[in-house]
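> Pasting the sequence and the predicted coordinates here, then a few questions.
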Amino acid sequence: MNMKAAIAATLVLLSASVTAPLYAQETPKEALLILAKKDQTLAIVDPASLKVLKRVPVGHDPHEVIASTDGKTAYVSNYGFGQWNTLAVVDLTGQKPMPSIDLGPLRGPHGLDFVGGKTWFTAEAAKVIGRYDPATNKVDWVLGTGQNRTHMIWVAPDEERIITTNVSSATVSIIDKVIVNPPGPPPGANPGPPPTPRTDWNETVIPVGRGDEGFDVSPDGKELWVANALDGTVSIIDIDAKKVTQTLDANVTGANRLKFTPDGKLVFISSLRNPDITVIDAATRKVVKRIPVGHGAAGIIMQPDGARVFVSCSPDDYVAVIDLKSLQVTGHIDAGHEPDGLAWAVQR
């Protein structure tokens, strides 16, 4: 190789080494999503390597995140205790922000779920729950709860039942879809067309402990477990009976989130005031372990295959990775400043 060819080859190699890092790795089929509140970003993480592939801006005070069923879009609530009224949208395939959703008077969006092709959300300052339809780019349904700080939301896969925690009211709302048959015309009146049945909702308000935020429905759909931050207790609700059947003195003051493992055997509870994660045996109702994770924790997400659980350690600026067999911390993810909401996205 002559001198000119050697120099040209060297320049090509140098150019490749400089430009290669500028191209982000594509989003894997299964991705972990992590919000960093202080940075106002959503981190797209490869759960195999635990490496952040991309950080995408998501606007003011992001608290919760949910992925669409096809795993291609993420929705983020811009909360601000009622100061903000938008949902940020992220293209997970393109790893870029999309136009945000203006919720108008529905201020303080927080809890999120994605069911039936639509994004369901709470709006704390408006005391409502709502539903956004990506197909029409509109909020197509809202329902008032009549409760203070309606915070987190769960929607049944068949969309027949909605559950919320209402922090300042110390209540849980179980809201069931019903079909109402309007009464016919009075005797002697023109009968006209037959009345059309319509959909309505019945809300059952259940008192629980003070400061109830995090909750989860057991995988068999029979029980609802609620963490009460101010009382340090856990309320267990029989969903069909719609009543509290047991209150556990679990010593979880400052409780933030509560999640069942996919097999329903264990319950994990995070606390912003305590340095560990509380693990409860769902059958015996006993605390089986407290796992040290740092100086406090918020969001929790279970890996769908039941191998690991990820916990946002907000004061420590990382997400702890816990092995579900050993119940030991096996790694950390540099998630940015003040990580909180977590989600799992599976591209289909």
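Yep, it's here. Bear in mind the structure is a predicted one, so any value in this text is a computation, not a measurement. Numbering: from 1, shown residues only.

> Only C-alpha atoms from now on, for both contacts and neighbour counts.
OK.

> what ranges do the strands span in the stretch 151-300 of the chain?
For the stretch 151-300 of the chain, the strands identified by DSSP state E, counting those that start in this stretch occupy 161-166, 171-180, 198-207, 212-217, 223-228, 233-238, 243-248, 255-260, 266-271, 276-281, 287-292, 300-302, in order along the chain.

> Please identify which of those is closest to Leu327.
Taking CA to CA, strand 287-292 is the member of the strands of the stretch 151-300 of the chain nearest to Leu327, at 7.3 Å.

> Measure how that closest one sits relative to strand 243-248, angle-wise.
Orientation of strand 287-292 against strand 243-248 (axes from the mean of the first three to the mean of the last three CA atoms, to 10 degrees) gives an angle of 60 degrees.

> and stretch 315-335, how far apart are its ends?
Across stretch 315-335, the straight-line distance between its terminal residues is 12 Å, by CA to CA, to the nearest Å.

> what does it contact?
Stretch 315-335 is touched from outside by 34-36, 43, 50-52, 291, 293-297, 306-313, 336-339, with contacts defined as CA atoms under 8 Å, 6 or more residues apart in numbering.

> CSV please, covering the strands of the stretch 151-300 of the chain and showing mean neighbour count.
Supplementary listing: those in CSV, determined by neighbours: other CA atoms under 10 Å:
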stretch, mean neighbour count
strand 161-166, 24
strand 171-180, 18
strand 198-207, 14
strand 212-217, 26
strand 223-228, 26
strand 233-238, 22
strand 243-248, 16
strand 255-260, 26
strand 266-271, 25
strand 276-281, 21
strand 287-292, 15
strand 300-302, 24
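
> how about the ones you listed, which one is nearest Ala6?
strand 300-302 (52.5 Å).

> Other residues contacting the closest one?
Looking at strand 300-302 with CA under 8 Å, 6+ apart, the contacting residues turn out to be 257-259, 261-262, 270, 308-312, 341-344.

> closest to Gly59 among these?
When these are compared for distance to Gly59, the smallest value, 14.1 Å, is given by Gly341; criterion: CA to CA.

> how near is the closest one to Glu26?
As judged by CA to CA, Gly341 and Glu26 stand 22 Å apart.

> Of those two, which one has the most company?
Residue environment comparison for Gly341 versus Glu26 gives the larger neighbour count to Gly341, 27 against 14, counting by other CA atoms under 10 Å.

> Second structure for comparison follows:
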Amino acid sequence: MKIKKSFWQAAALAACSAFFAVALIAQRSSPQSPQSTTPKAALLVLSKQDHTLAIVDPATLQVVARIPVGDDPHEVVASADGHTAYVSNYGFGAFHTLAVVDLIGQKAEPQIDLGALGGPHGLAFAEGKVWFTAEAAKAIGSYDPLSGKINWIMGTGQNRTHMIYIFPGAGKIVTTNVNSATVTILEHTSGQAGGRPQGPPPAGAGVPPPGMRAPGDPPPLPPGGDWNETVIPVGRGSEGFDVTPDGKQAWVANARDGTLSVIDIASKKVTATLQANARGANRLKFTPDGTKALISAGGDLVFFDVATQKEIKRLHIGRGGGGGIQVQPDGERAYVSFAADNFVAVIDLKTLEVVGKIDAGGNPDGLAWAVQQ
């Protein structure tokens, strides 16, 4: 009798343990199950290995949720109200979608299919639109979340149009073109392209009725103006870049040359080429006060003084694969992805030292800041 009782007790204990083990595994493997409320200000981190977006509480440096985002996620941006994240599924041109994440509900929404605009990479959110590059199409475009449609496309004619910056008002756009070793500046004009040629109509052509085009006239573009495009040669491997907070300069990290190109936005010319010893550099970000530039290059994070255009410090942090850089809006901290080491380094921007590390998944890369409004 004692043997039988012990047997059934052991069997019941084993069954109970198995049940709780399965429940625990199911809970851990469900990336859409919220673990904690999304903080009002959150750091977003992409894992290229796990194909997830991690929502990180910057106060605790802990991941509060992981959401699936599709194959080969590279860049992420948050909407102005901090409620939605958009992720580019890149694949070097093999993929053509933007993943959409509800940051409040911590769940994946239906993806945006960009069709023939393959290889989306660089992202920005401005004027209520999601702006993106499309490497395989040699183009950039914008997506309107309200209408659910791509509302604008512009070709660059450059190879690997990679990163993008939108000026306030979306009247000026800057992109880097990695394999063409160029930067493109697009400027919106007030006039309408196309339309009737200047001067009197040809003899015998007559005057067309209002609203009609004369024979031989090119079809006019939709109202709203045209775009002027300036292509600026820089260094080889032009990839990561940023525009100074005052909007006067763009600094470009040239990964193959290890240099930085400084561009005057007004004249659209390179004014300086800095020997930065930053081969493999693929991201560059300014601090909010515009005094420092941060460059991720391999396992290093390099700090440049913007006024003197000189290096002020170099931190060797990881083995390599330095990627995304995100600076807090208050300028207190910076976050830098180190893909080869599977962590995001936390940098104190007063001491310029590493003060923490975040485990947000394998092969971390793109970073963004989301503030709920």
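Yep, it's here. None of the values given here were measured: they were computed from a predicted structure.

> still on that earlier bit, could the strands of the stretch 151-300 of the first structure be laid out in CSV, adding distance to Lys138 of the first structure?
Formatted as CSV, these follow (distance: least, CA to CA, whole Å):
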stretch, distance to Lys138 of the first structure
strand 161-166, 20
strand 171-180, 21
strand 198-207, 20
strand 212-217, 28
strand 223-228, 31
strand 233-238, 34
strand 243-248, 35
strand 255-260, 30
strand 266-271, 34
strand 276-281, 39
strand 287-292, 43
strand 300-302, 28
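
> For Leu87 of the first structure, find the nearest of those.
With distances scored as CA to CA, the stretch of those nearest to Leu87 of the first structure is strand 161-166 (18.7 Å).

> residues in the second structure matched by the closest one, start to end?
In the comparison with the second structure, strand 161-166 of the first structure aligns to the range 172-177 (TM-score structural alignment).

> Mind reading off the mean deviation between that stretch and the first structure?
On the superposed models, the aligned residues of the first structure are on average 0.4 Å from stretch 172-177 of the second structure, with distances taken as mean CA distance after the TM-score superposition for the first structure.

> got the contact list for that stretch?
With contacts defined as CA under 8 Å, 6+ apart, stretch 172-177 of the second structure is touched by 158-167, 182-188, 237-241, 252.

> Next: stretch 270-286 of the first structure.
Residues outside stretch 270-286 of the first structure that contact it (CA under 8 Å, 6+ apart): 229, 248, 252-258, 264-269, 287-300, 311, 314.

> repeat that with 6 Å
When contacts are defined by CA atoms under 6 Å, 6 or more residues apart in numbering, stretch 270-286 of the first structure is touched by residues 254-257, 265-269, 287-298.

> So for it, first residue to last residue, what's the gap.
Start and end residues of stretch 270-286 of the first structure are separated by 16 Å (CA to CA).

> Aligned against the first structure, show me the partner of Asp226 of the second structure.
In the superposition onto the first structure, Asp226 of the second structure corresponds to Asp200 when matched by TM-score structural alignment.

> same deal with Pro364 of the second structure?
Pro364 of the second structure maps onto Pro339 in the first structure when the alignment is built from TM-score structural alignment.

> again with Ser238 of the second structure
Counting by TM-score structural alignment, Ser238 of the second structure corresponds to Asp212 in the first structure.

> residues touching its match, list them.
With contacts defined as CA under 6 Å, 6+ apart, the neighbours of Asp212 of the first structure are 167, 170, 227-229.

> go again using 10 Å as the cut-off
Asp212 of the first structure makes contact with 151-152, 164-172, 226-235, 254-257 under the criterion CA atoms under 10 Å, 6 or more residues apart in numbering.

> secondary structure class for Thr10 of the first structure?
Under the three-state scheme (DSSP: H, G, I helix; E, B strand; the rest coil), the conformation of Thr10 of the first structure reads as helix.

> Who are the contact partners of it?
By CA under 10 Å, 6+ apart, Thr10 of the first structure lies in contact with 4, 16.

> Per the alignment, it pairs with which residue of the second structure?
In the second structure, no residue is paired with Thr10 of the first structure, using TM-score structural alignment.

> Kindly report the same for Gly299 of the first structure.
Per TM-score structural alignment, Gly299 of the first structure is aligned with Gly324.

> shouldn't that match be in contact with Val45?
Yes - between Gly324 of the second structure and Val45 a contact is recorded at 8.9 Å, counting by CA atoms under 10 Å.

> neighbour count winner among those two?
Neighbours were counted for Gly324 of the second structure and for Val45 using other CA under 10 Å; Val45 has more, 31 against 28.

> So the aligned residue in the first structure for the more buried one, which state does it fall into?
Counting by TM-score structural alignment, Val45 of the second structure lines up with Ile34 in the first structure. Secondary structure state of Ile34 of the first structure, per three-state DSSP, is strand.

> Roughly how far does Ile34 of the first structure sit from Ile269 of the first structure?
When Ile34 of the first structure is compared with Ile269 of the first structure (using CA to CA), they lie 18 Å apart.

> What of Val155 of the first structure?
In this structure, Val155 of the first structure and Ile269 of the first structure are separated by 21 Å, where distance is defined by CA to CA.
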